[in-house]
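Trainee: Sharing a sequence plus its predicted fold:
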Amino acid sequence: MTALILTLLPLSLPWAGAAAAAEGKPAVTLSKSQAGTGGSITVSGSGWRSRTLLMLLVCGRATPARGVVGGTNSCANGDGRAVTTDADGRFSRALPVAEPPVPCPCVVHVATATGAKAQADAVFQVAGHPVEPLPAQTAGGRLSVLSDTRLDGSGGLLTWFGAPPSRTLAFTVGNVGTAAVKDPVFQVGTAHGVFAPQWDERQWHGTLGPGEKARVELPVELTAGAHGDYTVSLKYGGKVLAEQPWGVGRPWGVTLFWILLCLVVPAAVFRVGMAVVDRVRPCHAARRPARTPGRRLRTETTPPRPAPPTPNATLPWFTPDTGPGGPAGRLSAPHEDRPASPTTPTTPGRKGST
C-alpha cells in the first residue's frame, strides 16, 4: 500500500514533471490541481530553452496524451499569461483561473510563442465547470504533412498601397492510415507576433487512399494594411501539421499618400486664399497711390504741364491792327534783327511825291 501511494504521489505534487525534465523535455507543474474561477495558481516549468517566451493558458477538451482538441479555440485566451524562461530554462508564473469556452477535461497548456515549437500540458480541474468526454478518435484514414511546405506568391502594387496581402500555402500530404480520406477539410491559421492564430476552414477536393500522397495548395489572405511578422499554421483533425513564417512588408504607398496629402491640401488652400485676395484687392487699391518699394510716399503735388498751343492761336508778332489786310497795309511785321530799308532815291527826271 505504501508503495502504491509513493507511485501515485508524484502525479499531483509540484515535482510531477521532474522525470520529463530529467529527460531534457519541457515539463510543467502546478501548485494546485483544482481551483475555482477567480482564483489563481502558480505554474512552474523546467527543461525549456533559455530566454524563451512562453504562453500559459487554461484549455478545455484536452488531456496530456491527446493535447488540446480544437487548438487555442478551446482555451481561455483572454486570461492567458506570458513568461520568459531564465538562463537554465526554468520559470514560475501566477495564472488566473478562468473557464474555457468548452467543457473539461482541462489542462494548463504551456507553449513557446517564438522560435522552435515546444509545448507541455498539466492536468487541471476548473471547479464548477462542466465535464464531458472527449470526442472519439476516428479510425482509418490519417493525414500527415510529408515535406516541402512553403508559401508561394508575392506582393504587387496594390499591396504596396494597403491591399490585403495574399499567398498560397503549398504542401505535400500523405495518408498514413488504413482507410481513404475524401475531401478533407483543413484549418489554416494566421497569427501576428505572439497572438493566438485566427483559424479559417479550407476544403481540398480529392480522395487519398491508404499510402497515397498529393500536393495541396490552400489560399491564405491577411487583412488590409497588415504588416509585420506572421505565422501561418496548418491544422487537420485538431492537430497542427505545419507552420510557416511570413514576413509582410509595410505598405509604404499609404505613407506616401498621406505625405502628399499633407502637402497638396495646404498648397491648394493657399492658392484659393490668394485668388480671393486678388479678386478683392483692386477695389481698395484704386483709391490708394502706388508706392515705390524702398522709398517713402511723396506728398508734394507735381504742377501740371502747360498745354501746347493750338494751331489757330495768334502768333506773337502779329497784332490785330497789323495783320494782313489791316490799316497799315503790310504783309508782315518788321523784324527787329533786320535793319530798316534806306529811303528809296527818286528817279532823275521825276518828281518825288510830296
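Mentor: Alright, I've got the coordinates.

Trainee: hey, let's count contacts and neighbours off CA atoms from now on
Mentor: Will do.

Trainee: Give me the distance from stretch 261-270 to the chain's centre.
Mentor: Here stretch 261-270 is found 22 Å from its chain centre; the criterion is C-alpha atoms, centre = their mean, to the nearest Å.

Trainee: So for that stretch, what gets flagged as buried?
Mentor: Of the residues in stretch 261-270, none count as buried by neighbour count, 16 or more other C-alpha atoms under 10 Å.

Trainee: again with stretch 201-208
Mentor: Applying 16+ other C-alpha under 10 Å to stretch 201-208 flags 202, 208 as buried.

Trainee: Report how many residues lie close to residue 107.
Mentor: For residue 107, the count of nearby residues is 25 (other C-alpha atoms under 10 Å).

Trainee: Pull the residues that contact the helix or strand containing it.
Mentor: Assessed by DSSP states H and E, residue 107 sits inside strand 106-112. With C-alpha atoms under 8 Å, 6 or more residues apart in numbering as the test, strand 106-112 has contacts from 28, 52-64, 117-126.

Trainee: Excluding chain neighbours, what is closest to the residue nearest in space to the middle of the chain?
Mentor: Residue closest to the average C-alpha location in the chain (C-alpha atoms, centre = their mean): residue 225, at 5.1 Å. Distances taken as C-alpha to C-alpha, 6 or more residues apart in numbering place residue 162 nearest to residue 225, at 4.4 Å, with adjacent residues excluded.

Trainee: so where does that neighbour fall, helix or strand?
Mentor: Counting by DSSP H and E, residue 162 is found in no helix or strand.

Trainee: which residues touch it?
Mentor: Applying C-alpha under 8 Å, 6+ apart, the residues near residue 162 are 224-226, 251, 253-254.

Trainee: alright, now check it against this:
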Amino acid sequence: MKYVRLLLAAALLALALALGAAAGPAAADSTDPTVAVSPKKAGAGHDITVTGQGWKPGTLLTLLICGQNAIGGTNSCANAGGRAATTDAHGAFSRQMPVTEPPKPCPCVVHVATVMGDPVVVDAPFVVAGHPVAPLPTRTTGGRLAVLSARLEGSSGLLTWFGAPPQRTLVITVGNLGSDPAKDPVFQVGTSHGVYAPLWEDQPWHGTVQPGAKQQIRIPVELAAGAHGDYTVSLRYGGKVLATNPWSVGRPWGVTLFWLLLCVVVPSALFRIGMAVVNRLRPRAPATAAAVPDNTPTSTHTLPWFAPGASPPAHRKEPSS
C-alpha cells in the first residue's frame, strides 16, 4: 500500500510539471506587446530610442510619429521620418529614429504597427517639443457596429487601361450589436500594396443604424493614377479592422503602347523633316546643252508633211512621146 501511494504521488508530480511546462509558452505568447520611448519628450531633429517587448519573433514593424493620437491613421503621421524594425527571437526590438513633426497637432504618439500578418498596433505617448497642441476631434457615434459582409464592386474601363486612377465601391453590410443607435459613423478605409502598411482615410457615412438593425453602406475607393498589382482594401471602425478585401489591378498597357508609338512616330517625323530640309538646301547643278559629236551629220532627212486626212498624190508614169 505504501508503494502504491508513492507511485501515485510521483505520477501527480510529473503531471503537474508537464502542465506547467505546457502553460509556460502559452502564457508567454498571451503577453500583450508593449512599446516604450526614451526620452519621452524631444524636439525636431533629435533622436529617440523606441523599444518593445512581447511581440511575435521575427515580426516586421513600422515606427511612425503621429499627431492627434494617430486617430486619423497614417495620414496623421510623419511618414517621411518613419523607420522599420524586426523583432528578435524573444519578440523584442530596439530602434533609434529621428524626431519629425507630424502633419497634425499633438497630442502625439509613437505608432508601432505590424506590416504583415495579423494587424497589431501599439501607440506610446510622446511629446514633440515646439509642435502645436489641439484638442482631439470628438466622435459621438454610439452603438457597436460589426461588418456582416464586404465586397468590392466595379470594373476597370478604357481610361484605366491608359493610366486613369482605378476605382471601386466597397459595399459593406453592418449590424448594430449595441444598445445605442450609431449615428453618422465615421469609417476608415485603407489601401495597401505589397508589404507596405495601409494608408487610412476617413469615410463618414450620414445616417443612423438602430440597435439590432442592419444597413448596407457603399464607400468609394480609389487608387493613384497608373497603379497596378495586388492591393488590399481594409475597413476600420473604432480602431479595429473589420474587413479586408483583395484587389488585383491590371497593368495599364495603354500607357506602354502610347510610349512605343511615340518612340516610333517622333523619330520618323524628325527624319522626314530633316531630309526635306537637306533636299531644299542642297546646291543644284546648272543645266547645260548636250554636246554634239563631230561625226554626227548636220543634215537630217524628214518625211514629207501631209495634212490630216490627205493622202500623198499618186505617182503616174508620163506617156512617152
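Mentor: Yep, it's here. Computed from a predicted structure; not experimentally measured.

Trainee: sec struct for residue 159 of the first structure, please.
Mentor: helix (DSSP: H, G, I helix; E, B strand; the rest coil).

Trainee: Quick check: which helices or strands does the helix or strand hosting residue 190 of the first structure pack against?
Mentor: Here residue 190 of the first structure is covered by strand 185-192, with elements defined by DSSP H and E. Secondary-structure packing of strand 185-192 of the first structure (3 or more C-alpha pairs under 8 Å, 6 or more residues apart in numbering; DSSP states H and E): strand 198-203, strand 228-236.

Trainee: quick one: it to strand 198-203, angle?
Mentor: 150 degrees (axes from the mean of the first three to the mean of the last three C-alpha atoms, to 10 degrees).

Trainee: By how much does strand 185-192 of the first structure deviate from the second structure on average?
Mentor: With mean C-alpha distance after the TM-score superposition for the first structure, strand 185-192 of the first structure departs from the second structure by a mean of 3.6 Å once superposed.

Trainee: That strand to strand 228-236, inter-axis angle?
Mentor: 160 degrees.

Trainee: which other residues reach strand 185-192 of the first structure?
Mentor: Outside strand 185-192 of the first structure, the residues that reach it (C-alpha under 8 Å, 6+ apart) are 197-204, 220, 222, 228-237.

Trainee: redo that, cut-off 7 Å
Mentor: 197-204, 229-236 (C-alpha atoms under 7 Å, 6 or more residues apart in numbering).

Trainee: Flag every buried residue along that strand.
Mentor: 186-192.

Trainee: For those residues, please prepare a markdown table with the additional fields distance to residue 331 of the first structure.
Mentor: Formatted as a markdown table, the buried residues of strand 185-192 of the first structure follow (distance: C-alpha to C-alpha, whole Å):
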| residue | distance to residue 331 of the first structure |
| --- | --- |
| 186 | 131 |
| 187 | 130 |
| 188 | 126 |
| 189 | 125 |
| 190 | 122 |
| 191 | 123 |
| 192 | 120 |
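
Trainee: Which position in the first structure pairs with residue 19 of the second structure?
Mentor: Matched across to the first structure, residue 19 of the second structure finds no residue, judged by TM-score structural alignment.

Trainee: my bad, should have said residue 41 of the second structure
Mentor: Using TM-score structural alignment, residue 41 of the second structure lines up with residue 35 in the first structure.

Trainee: hang on, that match packs against residue 126?
Mentor: Yes: shown here, residue 35 of the first structure and residue 126 form a contact pair, counting by C-alpha atoms under 7 Å, at 5.6 Å.

Trainee: These two: who's more crowded?
Mentor: The residue with more neighbours, out of residue 35 of the first structure and residue 126, is residue 126; 24 against 17, by other C-alpha under 10 Å.

Trainee: Help me confirm that the more buried one is found in a strand?
Mentor: Yes: Residue 126 of the first structure sits within a strand when classified using three-state DSSP.
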